[in-house]
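# got a predicted structure plus its sequence, pasted below:
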Amino acid sequence: MSKRDYYEILGVSKDASKDEIKKAYRKLAKKYHPDVSQEDNAEDKFKEAQEAWDVLGDDQKRQQYDQFGHAGPNQGGFGGFGGAEDFGGFGDIFDMFFGGGGRRRDPNAPRRGADLQYTMTLNFEEAIFGKETDVQIPKEEECETCDGSGAKPGTKPETCSHCQGAGQLNQEQNTPFGRVVNRRVCHYCEGTGQIIKDKCNTCGGAGRVTKRKNIHISIPAGIDEGQRIRVSGQGEPGENGGPTGDLYVVVQIRPHEFYKREGDHIFCEMPLTFTQAALGDEIEVPTVHGNVKLKIPAGTQNGKTFRLKEKGAPNVRGYGHGDQHVKIRVVTPTNMTDRQKELLREFHDISGNQPTEEQHDNIFQRVKRAFKGD
C-alpha cells in the first residue's frame, strides 16, 4: 500500500513554513495521542503524523522528500554509476538482490527500550471513583552485577576485530552494473560490534535479568473500558544508554448486576407495582453517589425513563459528571389473593379493557410512522 503524502497528512501546503508544519503536527498529535484519544485508529494516525513531522520538520529530509518523494534519494533515485560504494543510492537495492540486509544502524547507538502492556481488571465502583494500587509485573532490568555490560566484573567487552565494531561485514562483488558492496550482519558478534569473552555469571552475557517489580498505578476517576494509562519510564530498559520504554495499563471493567454504563452516563431499571405506576409514588433509587428520591407521577407507563442529573460517572478528563437514566419496569402481580383478584375484576368492570382515547391516538400515530418509515 502506497504511503500518503506527508503534506496531506499534516494538512499543510507544500510551501508551508516550518512553524506552520510544527503547529499542524502538534494539533494532530494532541488529537490522536493514544493516551487520550478515543478516535478509531488513533494510534495509527498518531504514528502517521509523527512520521510526517520527522521528515518535514527536518530541513535536509524535507528537501530530499520534495525532490524524491517517499522513495528517497537512496531508493531508486538516478544517481551516477561507477565505483562509488553505493552507486549513487542503488546500494540498498542491490543488497536485496545479492542477499544483503540493507544498511544497518550503528550497533552501539542508543536505542529506546520496548514498551510493556499490562491488563488490569477493575470493578464498577473502582472505575467510577478511581484508586491507587500497586501491580507486580515481570520486566527486564539492567544486570546489577555487570552494570548492563554483559561482561564478568573486572573485564569489559572488546571491539569485534572482524567488523571493527560496525556490526556488519562488507563483501564486494562484481556485477554487470559495476562493483556492488554486499552488507551482512557480522556473525562473530551477532551485529553488536562487540565480543564478550568472559560473560557475567548472573546474566550470561545478556546485560539484563528478568525480575518482578512492584509499580504504583494511579487510576483516574471515570476511566472506562479499554482506556489506557501510560506510566512513563516503566517499560524495558534502553540499549547503549538509550531511554527506558513506557508501561501501558489497559483497563477492563467487570459488569455490574444493577448498573450499565455508556460513556459517562449510567443506566438502570427500577421495578414499580401496577398501583405505584397508576397512582404515583416517591421511590428511592440507588446511585453510585448514594440513594436519591425520585417522584413518580400518576399514570407512569412501562418503559418511561427519568434522568437524574449529574449522578453518572465523572468525566475522566475532568469535564463534570454524566447522568443516571432510570427506566421504569411495571411488574405484573403474580400469586394474587382472592381479594386482590376481586378488586382487579371490579376495576376492570369499571374502566373497561380498552386504552383511553389519548393512549389510543398515541399508539395509532406510532404505528402509522412505523409503516411510513419515519
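It's in.
# contacts and neighbour counts: CA atoms only from here.
Will do.
# quick one, what contacts Val135?
Val135 sits next to 214-217 when contact means C-alpha atoms under 8 Å, 6 or more residues apart in numbering.
# want to throw those into a markdown table with secondary structure?
Shown next, in a markdown table, are these (DSSP: H, G, I helix; E, B strand; the rest coil):
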| residue | secondary structure |
| --- | --- |
| Asn214 | strand |
| Ile215 | strand |
| His216 | strand |
| Ile217 | strand |
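# may I ask which of these has the most neighbours?
Counting neighbours by other C-alpha atoms under 10 Å, Ile217 leads those with 15 neighbours.
# contact partners for the residue lying closest to that one once chain neighbours are set aside?
Nearest non-adjacent residue to Ile217, counting by C-alpha to C-alpha, 6 or more residues apart in numbering: Thr133, 5.4 Å away. By C-alpha under 8 Å, 6+ apart, the contact set of Thr133 is 216-219.
# element containing Asp361?
Per DSSP states H and E: Asp361 is located in helix 357-372.
# next, the buried residues of stretch 282-301.
Neighbour counts over stretch 282-301 (16 or more other C-alpha atoms under 10 Å) mark 286-287, 296, 300 as buried.
# please read the previous query as pertaining to stretch 321-336.
Judged by neighbour count using 16+ other C-alpha under 10 Å, the buried positions of stretch 321-336 are 321-330.
# widest-spaced pair of those?
Maximum pairwise distance in the buried residues of stretch 321-336, criterion C-alpha to C-alpha, is 28.8 Å, between His321 and Val330.
# out of the contacts of Val135, the closest to Thr334 would be?
Minimum distance to Thr334 across those is 50.5 Å, recorded for Ile217 (C-alpha to C-alpha).
# for Leu56, see how far away that closest one is.
Look at Ile217 and Leu56: by C-alpha to C-alpha, to the nearest Å, they are 37 Å apart.
# next up, a structure to set beside the first:
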Amino acid sequence: MAQDYYATLGVERTAAADEIKKAYRRLARQLHPDVNDAPDAADRFKEVTTAYEVLSDPAKRQLFDRGGDPMGGARGGAGFGQGFSFDDIMDAFFGQNGGGGRQQRSRVQRGQDALLRLDVDLAEAVFGVTHDIKVDTAVVCERCDGSGASEGSAPVTCTTCRGQGAVQHVQRSLLGDIRTSRPCPTCHGYGSVIPEPCPECDGEGRVRSRRSLTLDIPAGVDHGTRIQLAGEGEVGPGGGPPGDLYIEINVARHPVYSRKGDHLMCHVTIPMTAAALGTTLDLPTLRADLAGHEGSDTLSVDIEPGVQSGQVVTVRGEGVPRLRGVGQGDLQVTVVVETPSKLDGDQRELIHQLAALRGEQRPEARLGTTHRSVFGRMKDAFRAGVNDER
C-alpha cells in the first residue's frame, strides 16, 4: 500500500508549507534515533523524513497529489537515501539554518568594538576635562569606497557554488546517504569572488588609519570608568558599519588627595598646641591642578580646639560631583597631632607647668578610648564593696 505522506506527518492535504515544516520538526525531535530508543523509531523517522522530502518540494507534492510516485517506487523510507538533506534534521532540532552554512555570508559586516585606556589626573577625573586623543582603527577604504574591488570592476558570482555560498557533501550512513552543506572553499561562503581586488585594501574594503578625536570626560569619572563613543570603533569588513569605541579611564595617584566613592580624603599634621587651641588651615584645592582654572587655590578648614589625633573633620560639598546624580560628596580631613620630640629648657619648663596646672604629672594610663583607668576601676570596686557592707 502506498504511503500517505500527509497522514505520516499528521497534516491536512491543504496544509501550507510552514505547517508541513512545523509538523516535520515536531516528529523529527520525537523520533530521531539519538533521542528515541524505541525499536521502530528509526523506521518511523525514515518515513516522516521521506514524507517531508516529498511535501516540501512543490513538484514532488503536485505529482503525489495527482496519484503519481514522486520517489520512483522507493516509498516507505527509501527516499531518505535519495537526496535527504541533513540540514533538515538540524532545522528540526535547532531551528532555521541550524545546520549552518546554507545561507551565503554577507561581505558587509559590522566592525568590532575598540578599547583605549587613557591616563588622567585626579583633578581631571573630579572636575571633568576635554582631551584630544589619537585612535588607530580600521576605516573605510577611500579608493574602493568599501567595495573591496578595484576601480572599474565588481564582485562576480562564484562558479564553484553558483552563488549559494555553500557546497554539498554526501556521506553514507546506516540511515542512508546524508547530504550536508559546507561553506564554499572558493568564495568562503560569500557566494561571490572579487577577481580584481582593490590594491589599497587588498579586497577588505577597509584600511588602518590613525585619526584624532575630541573626548569630553564628564566630571566625577572614577578609575576604571568606561566612556562609550558610538560608531567610533573598527569599520567592518566590506566597509561595514563601525563598532563602538570605549575609553577606559585610569586615574593617576595624587600626592595630597585620595578618593573613596564621591568623597575626597586627605591627612593633615598639626602641632599639639594647635590641636589644643584650635586653628584654621588653608589647604590647596584640586582645582589648582587644572590649567586655566578660576577661583581660589586654597580652601579654609576650621580645626576645633581639643581635636584628637585621627579625628576626621568633614567639609560638606567639597568632594567629587556625582557622575549619575545631583550634588557632590564631601572632603574628609584626617587630623594627625604631632608631639614634639625635641624641647629646649624653656619649652620643657612650660610644659611641666602646664602638666602641674592640669594635674597630669603622673597621669593614669587609659586602655583604649572607651576603657577607664585601672586605678579608676579599682576605686569603683572599692566603693561598691563599702556600700554593700553598709
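Sure, I can see it. Everything quoted here is computed from the prediction, not taken from an experiment.
# need the TM-score between these chains.
The pair, once superposed, lands on a TM-score of 0.69 when counted by TM-score structural alignment, normalised by the length of structure 1; 292 aligned residues with a C-alpha RMSD of 3.4 Å.
# still on that earlier bit, the residue nearest to Ile217 of structure 1 pairs with which position in structure 2?
Matched across to structure 2, Thr133 of structure 1 falls on His131, judged by TM-score structural alignment.
# checking my notes, that match in a strand, right?
Yes - counting by three-state DSSP, His131 of structure 2 is found in a strand.
# and it, how close does it get to Asp121 of structure 2?
For His131 of structure 2 relative to Asp121 of structure 2 (C-alpha to C-alpha), the value is 12 Å.
# dump the residue contacts of Val181 of structure 1.
Counting by C-alpha under 8 Å, 6+ apart, Val181 of structure 1 touches 85-86, 91, 95, 170-173.
# check the gap between it and Gln340 of structure 1 for me.
98 Å.
# repeat for Leu279 of structure 1
From Leu279 of structure 1 over to Gln340 of structure 1 the distance is 17 Å, taken as C-alpha to C-alpha.
# among the contacts of Val135 of structure 1, which pair sits farthest apart?
Spanning the widest gap among these are Asn214 and Ile217, at 9.6 Å by C-alpha to C-alpha.
# who touches both of these two?
Common neighbours of Asn214 of structure 1 and Ile217, using C-alpha under 8 Å, 6+ apart, are 134-135.
# assign Ala123 of structure 2 to helix, strand or coil.
Following three-state DSSP, the label given to Ala123 of structure 2 is helix.
# burial count for it?
Ala123 of structure 2 has 22 neighbours, counted by other C-alpha under 10 Å.
# just give the closest residue to it, not the sequence neighbours.
Residue nearest to Ala123 of structure 2 in three dimensions, not counting chain neighbours: Leu286, with 5.5 Å by C-alpha to C-alpha, 6+ apart.
# pretty sure that neighbour sits against Asp121.
No - Leu286 of structure 2 is beyond contact range of Asp121, at 10.0 Å (criterion: C-alpha atoms under 8 Å).
# quick one, what contacts the aligned residue in structure 1 for His223 of structure 2?
Counting by TM-score structural alignment, His223 of structure 2 corresponds to Glu225 in structure 1. By C-alpha under 8 Å, 6+ apart, Glu225 of structure 1 lies in contact with 251-253.
# mind putting those in a markdown table, distance to Thr244 of structure 1, neighbour count and secondary structure included?
As requested, these are exported to a markdown table (distance: C-alpha to C-alpha, whole Å; neighbours: other C-alpha atoms under 10 Å; DSSP: H, G, I helix; E, B strand; the rest coil):
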| residue | distance to Thr244 of structure 1 | neighbour count | secondary structure |
| --- | --- | --- | --- |
| Val251 | 23 | 19 | strand |
| Gln252 | 26 | 19 | strand |
| Ile253 | 29 | 17 | strand |
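# reformat these as TSV; add distance to Gly154 of structure 1.
As requested, the contacts of Glu225 of structure 1 are arranged in TSV below (distance: C-alpha to C-alpha, whole Å):
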residue	distance to Gly154 of structure 1
Val251	46
Gln252	48
Ile253	51
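# what about stretch 354-366 of structure 2, start to end distance?
Chord length of stretch 354-366 of structure 2, first to last residue, is 20 Å (C-alpha to C-alpha).
# the alignment partner in structure 2 of Thr119 of structure 1 in helix, strand or coil?
Here Thr119 of structure 1 is matched to Arg117 in structure 2, going by TM-score structural alignment. Secondary structure for Arg117 of structure 2, judged by three-state DSSP, is strand.
# correct me, but Arg117 of structure 2 touches Leu245?
No - at 10.7 Å, Arg117 of structure 2 does not count as touching Leu245 under the criterion of C-alpha under 8 Å.
# out of these two, which sits in the busier spot?
Set Arg117 of structure 2 next to Leu245 and count neighbours by other C-alpha under 10 Å: Leu245 wins out with 22 against 12.
# can you tell me which residues contact the more buried one?
When the contact criterion is C-alpha under 8 Å, 6+ apart, the partners of Leu245 of structure 2 are 113-116, 228-234.
# across to structure 1, which of those hold up?
Contacts conserved in structure 1 for the contacts of Leu245 of structure 2, counting by both residues aligned by TM-score structural alignment, their matches' C-alpha atoms under 8 Å: 113-116, 228-233.
# so how far is Lys341 of structure 1 from Ala71 of structure 1?
Per C-alpha to C-alpha, Ala71 of structure 1 is found 85 Å from Lys341 of structure 1.
# run a quick neighbour tally on Tyr246 of structure 2.
19.
# what does it correspond to in structure 1?
In structure 1, the residue equivalent to Tyr246 of structure 2 is Tyr248, according to TM-score structural alignment.
# ok, Ala166 of structure 2 next?
Using TM-score structural alignment, Ala166 of structure 2 lines up with Gln168 in structure 1.
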